[in-house]
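Participant: Predicted structure and sequence below. I'll ask about it afterward.
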Amino acid sequence: MTWTQQVQGPVFRPGDREFDEETSGFQTAYKHRPAYVVAATGADDVRKALTGAGGLPVAVQATGHGRTVPLDGGVLISTRRMTGLRVDPGRRSAWIEAGVRWQQVITAAAEHGLAPLSGSAPEVGVVGYILGGGLGVLARRYGYAADHVSSIDVAAADGSLRHVTADDDPDLFRELRGAGHGLGVVTAMEIGLVPVTRLYGGGLYVDSPHVPELLEVYRDWTADLPDELTSSVALIPYPDMAGVPELLRGRYAAHVRIAFAGPTAQGERLVAPLRAAVPLLRDTLAELPFTQSASIYNDPAWPHSYGGTNAMLRELDPTVLRDIVELAGPGAPVPCIVQLNHMGGALARPPAVPNAVGHRDAAYLVRVLSVLGDPAAASRAHGRLLDALAPWTVGRSRNFLFGQPWADQAGAVVSGTA
């Protein structure tokens, strides 16, 4: 019996009817072209795929959000059928398999008055997000999602299955949380949940002429905020297309994202200086259940091609704000979406159990992303911005390297959004 016959889930080859569906994903710029796709149904299938690969390159895919280096030949392990999920309200934790998406955890945790440390997009895979650190909606209040992992199940390249905790293998446990590249295929993990049911959040939208002033106000505003308030500003060239609010279609605008884990009245007081600073196109701030937290960002839910990178900054010098607008604003050679995240708070504090998430001294994160109509032009535009930010850069966030190999290059076996 061959190794492909020993796998419980289906195995696909090029030319099979299901092959294209299994190799596609959210990211459409890069397409896997493996010799085999193992549609794993559990950890044992992953183990058999690793041993059966016999030295062939291996890649892993759950949702395809983080895919940046396509696999050519070899074995692609698809984990999207591994959707096991158990919530333990007493421990405030959830055990999740490698194919689980954030929306599943958000819904299951809410039944017990709890919430996960999820990101802006509910359709992203949980495991890959956490392996990169996990910068969530309430990150300044609770830190990185990787700070709240209590155990990890991993299949090693030799086919062995391990349950890894801080007690039995502290070094491997540390590296898997924040720098999981090349250490094995994560098949499941147990993550912490937090007692959050509602928050004060939403967005403030500002038209292009007022963006430079808004950024200056945002810089001053974030200098003294409680940890309970997590925010970012996205500068977006909105397309003129269905699905975009009519008021924003065809505009270049700023979108301030607010998530406050505290009383609504206090949130209103904290946000008042931003509201009063510049004219607003739209204001959606309100109290909302955590189950609607994705509405704060309204990330696109349809598959598309994109590339992007980031810079974690020790401070937000006024020069940085001018460079963002000049190099990646409306006059950029390719349309760029730039997001400026306020860091600090719990993100700056070391977790109770050490992990590999780096650059906790970063005060801000600048992300730049473009739809890849012209990949070379986008890369040049992003590179010019990173060069300008270099004097203040302390490093990169692994979660936001789109088109930059770290977690899914051929030969690396690490489960996630790739």
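Facilitator: In hand now; what should we look at?

Participant: rest of the way, CA atoms for contacts and neighbours
Facilitator: OK.

Participant: Helices along the stretch 101-250 of the chain, start to end?
Facilitator: 102-110, 126-131, 139-142, 170-176, 211-221 (DSSP state H, counting those that start in this stretch).

Participant: hey, which of the ones you listed is tucked in deepest?
Facilitator: helix 126-131 (a mean of 30; mean count of other C-alpha atoms under 10 Å).

Participant: Check which helices and strands it is in contact with.
Facilitator: Using 3 or more C-alpha pairs under 8 Å, 6 or more residues apart in numbering; DSSP states H and E, the elements in contact with helix 126-131 are strand 185-192.

Participant: got the helices of the stretch 101-250 of the chain as JSON lines, with distance to S305 columns?
Facilitator: Output for the helices of the stretch 101-250 of the chain, formatted as JSON lines (distance: least, C-alpha to C-alpha, whole Å):
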{"stretch": "helix 102-110", "distance to S305": "21"}
{"stretch": "helix 126-131", "distance to S305": "19"}
{"stretch": "helix 139-142", "distance to S305": "27"}
{"stretch": "helix 170-176", "distance to S305": "28"}
{"stretch": "helix 211-221", "distance to S305": "27"}
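
Participant: And those: which comes nearest T79?
Facilitator: Nearest of those to T79, taken as C-alpha to C-alpha: helix 126-131 at 10.5 Å.

Participant: One more to weigh against that first structure:
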Amino acid sequence: MSYTLDAVVDDVQIDAPFDVLDAVITGAVHTPEAPEYAAHVTPWNLAVQLTPSAVVDARTAEDVAAAVRFAGAFGLTAGVQGTGHGAIPGIAGHLLVSTKGLDEVTVHPEGWARVGAGVKWLRVVEAAAPYGLAPLSGSVTDVGVVGYTTGGGVGPMARTYGIAADKVRAFDVVTGDGVVRRVTPTENPDLFWALRGGKGTAGIVTAVEFDLVHQPTFYGGSLWFDAVDAPQVIAAWRTWADELPEAGTTSFGLFQLPPLPGVPPMLAGKMTLSIRFLWTGDAAEGERHLNRIRAVAPAILDDCALKPYTAVDSVHTDPVDPTPAIDPAILLSEFPAEAADRLLEVGGHGSGSSLILLEVRALGGQYARAPQHPDAFDHRGARFSVLAVGLAATPDMAAQGMVDAERVFDALARWDSGRVWPNFGPVHDADSARRAYEEATRERLAAIVQAYDPDGVLHYGRWTRSVA
């Protein structure tokens, strides 16, 4: 079968012999008529549609390099998708490189791991657990390791151990010139800076090596209240979170969970408030701290206990199944009482909000400290993050979700830092690039992109370079 296409995509005349690329790689090339195409291009967020001219099912780093060189030779842009989280329209470029097949997981008992770009955190968590070790995984272990880490990676132990990017030892990456490179603090150090926080601007990561922490267990989970009690619980949470030692990381979420299988009956069909808590130290001490929140109002569900780290998903209770959603976010410099009142007015009980989740995470601690090796993550000064999630099963639902999210953000505008984590606000235009990176960071990223991708092959790096 010939895979040659002759079409116009993004004003580029595509006349590329994809069968030639298919013949020289270990994996395979799939065009839209192939049955395998949909599985590789469909992201986790079903509201986002990706329609590249072809997708490369890469099985080795050299497959990725061959795909990038091929794209460059035929004037195409190359995008990348691993697990499908964090997708945005247009991210695929003309030729999407799927890294799902890069599934290596090696855990070294002395405390570090090597992971391929197609791996999700759950596999690492499970492989590390027998040694009493844990990675700095995300709020849900269904998220991919590489995309999460290159965007910084702020997880449920961030106040104790910092962000995932802080633990990186090395990357294997294919840059826009189609070269496979080893990246460490001393080998290609400019790329080591860019790939920790710069997301996919500087290359397609094929593997990452990172340190683990000794954390066989934790104390925590989720503590649920009726939304009518949210004003006093959040008021107490604000003071409590500010006084919490760095062994504790916490957030809260206002949920509107539909009555679906797996949703506890006491949480379904109404607004509830979840206090999320992960304590890395002595369990008895963690329980004493949490008891301050337990005393504020009657809980309708209390899941907090001493648990193995393999139960970490019980903290945030994020969904695993693919979902059509809108999920904008902002970062706050402060979250005073007035901000909490305004948030509840537009997003709390009785507000009429359609959002299924309105989340506020407390930051600080190790998250706020500069890492041993400087990186492209610009947001350590933020004190809180705010995430709004709405269902987007129909265009009307998506539009209403964005309206309700903007109402929340407008209410919090006085404390909005103007920035957003790259993982919560992927770069897709000039405005998102300016929100994700400070000017000096954008300029440095742009210079690195120009050096390693002079022809602009990598789709994700184009926006950073265009607004530097």
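Facilitator: Arrived safely. All figures in this text were calculated on a predicted structure; none of them were measured in a lab.

Participant: quick one on the thing from earlier: closest one to W3 of structure 1 among the helices of the stretch 101-250 of structure 1?
Facilitator: It is, among those and with distance given as C-alpha to C-alpha, helix 126-131, at 26.1 Å.

Participant: Can you give me the stretch of structure 2 that that closest one aligns onto?
Facilitator: Per the alignment by TM-score structural alignment, helix 126-131 of structure 1 matches residues 145-150 in structure 2.

Participant: Run a quick neighbour tally on the counterpart of G365 of structure 2 in structure 1.
Facilitator: Superposed on structure 1 with TM-score structural alignment, G365 of structure 2 falls opposite G345. Close neighbours of G345 of structure 1, defined as other C-alpha atoms under 10 Å, add up to 20.

Participant: mind listing what G345 of structure 1 touches?
Facilitator: Contact partners of G345 of structure 1, counting by C-alpha atoms under 8 Å, 6 or more residues apart in numbering, are R140, R141, G143, P226, D227.

Participant: State the pair within these that is farthest apart.
Facilitator: Across the contacts of G345 of structure 1 (C-alpha to C-alpha), the longest gap, 13.5 Å, separates G143 and P226.

Participant: separation between the aligned residue in structure 1 for I326 of structure 2 and V75 of structure 1?
Facilitator: Matched across to structure 1, I326 of structure 2 falls on G307, judged by TM-score structural alignment. For G307 of structure 1, the distance to V75 of structure 1 (C-alpha to C-alpha, to the nearest Å) stands at 24 Å.

Participant: just G132 of structure 1 next, same as before
Facilitator: Per C-alpha to C-alpha, G132 of structure 1 is found 23 Å from V75 of structure 1.

Participant: ditto for E190 of structure 1
Facilitator: Distance of E190 of structure 1 to V75 of structure 1, computed by C-alpha to C-alpha: 27 Å.

Participant: can you check W102 of structure 1 too?
Facilitator: Distance of W102 of structure 1 to V75 of structure 1, given as C-alpha to C-alpha: 26 Å.

Participant: just H304 of structure 1 next, same as before
Facilitator: Distance from H304 of structure 1 to V75 of structure 1, by C-alpha to C-alpha: 24 Å.

Participant: So if I had to pick from those two, which one is more boxed in?
Facilitator: Neighbour tally, H304 of structure 1 and V75, criterion other C-alpha under 10 Å: the higher count belongs to V75, 29 against 14.

Participant: so what corresponds to the more buried one in structure 2?
Facilitator: Using TM-score structural alignment, the partner of V75 of structure 1 in structure 2 is L95.

Participant: L281 of structure 1 too?
Facilitator: Aligned counterpart of L281 of structure 1 in structure 2: I300 (TM-score structural alignment).

Participant: ok, for the equivalent of S354 of structure 2 over in structure 1, nearest residue in space, not its chain neighbours?
Facilitator: In structure 1, S354 of structure 2 lines up with V334, judged by TM-score structural alignment. In this structure, V334 of structure 1 finds its nearest non-sequential neighbour in A378, 6.0 Å apart by C-alpha to C-alpha, 6 or more residues apart in numbering.

Participant: secondary structure class for that neighbour?
Facilitator: The local conformation at A378 of structure 1, judged by DSSP: H, G, I helix; E, B strand; the rest coil, is helix.

Participant: Looking for the alignment partner of it in structure 2.
Facilitator: In structure 2, the residue paired with A378 of structure 1 is G401, using TM-score structural alignment.

Participant: what's the helix or strand for whatever residue of structure 1 lines up with F70 of structure 2?
Facilitator: For F70 of structure 2, the aligned position in structure 1 is G52, judged by TM-score structural alignment. In this assignment (DSSP states H and E), G52 of structure 1 forms part of helix 43-53.

Participant: Superpose on structure 2 and give me the mean offset of the helix or strand following that helix.
Facilitator: Using DSSP H and E, the helix or strand that follows helix 43-53 of structure 1 in sequence is strand 58-61. In the superposition with structure 2, the average deviation recorded for strand 58-61 of structure 1 is 1.3 Å (mean C-alpha distance after the TM-score superposition for structure 1).

Participant: list the contacts for V100 of structure 1?
Facilitator: Applying C-alpha under 8 Å, 6+ apart to V100 of structure 1 gives the contacts R80, M82, T83, G84, L85, G125, V126, V127.

Participant: I'd assumed G99 was in contact with the fifth one.
Facilitator: No. With contact defined as C-alpha atoms under 8 Å, L85 of structure 1 does not count as touching G99 (9.8 Å).

Participant: With neighbour numbers in mind, choose between those two.
Facilitator: Ranked by neighbour count (other C-alpha under 10 Å), L85 of structure 1 and G99 place G99 first, with 30 against 18.

Participant: R80 is in contact with the more buried one, correct?
Facilitator: Yes. G99 of structure 1 lies in contact with R80 (C-alpha under 8 Å); the separation is 4.2 Å.

Participant: which residues are common contacts for these two?
Facilitator: Overlap of the contact sets of G99 of structure 1 and R80 (by C-alpha under 8 Å, 6+ apart) consists of A62, T63.

Participant: The residue lying closest to L71 of structure 1 once chain neighbours are set aside and A49 of structure 1, how far apart?
Facilitator: Among residues not flanking L71 of structure 1 along the chain, H32 sits closest, at 4.7 Å (C-alpha to C-alpha, 6+ apart). Computed as C-alpha to C-alpha, the H32 of structure 1 to A49 of structure 1 distance reads 17 Å.

Participant: Also P351 of structure 1?
Facilitator: For P351 of structure 1, the distance to A49 of structure 1 equals 34 Å [C-alpha to C-alpha].
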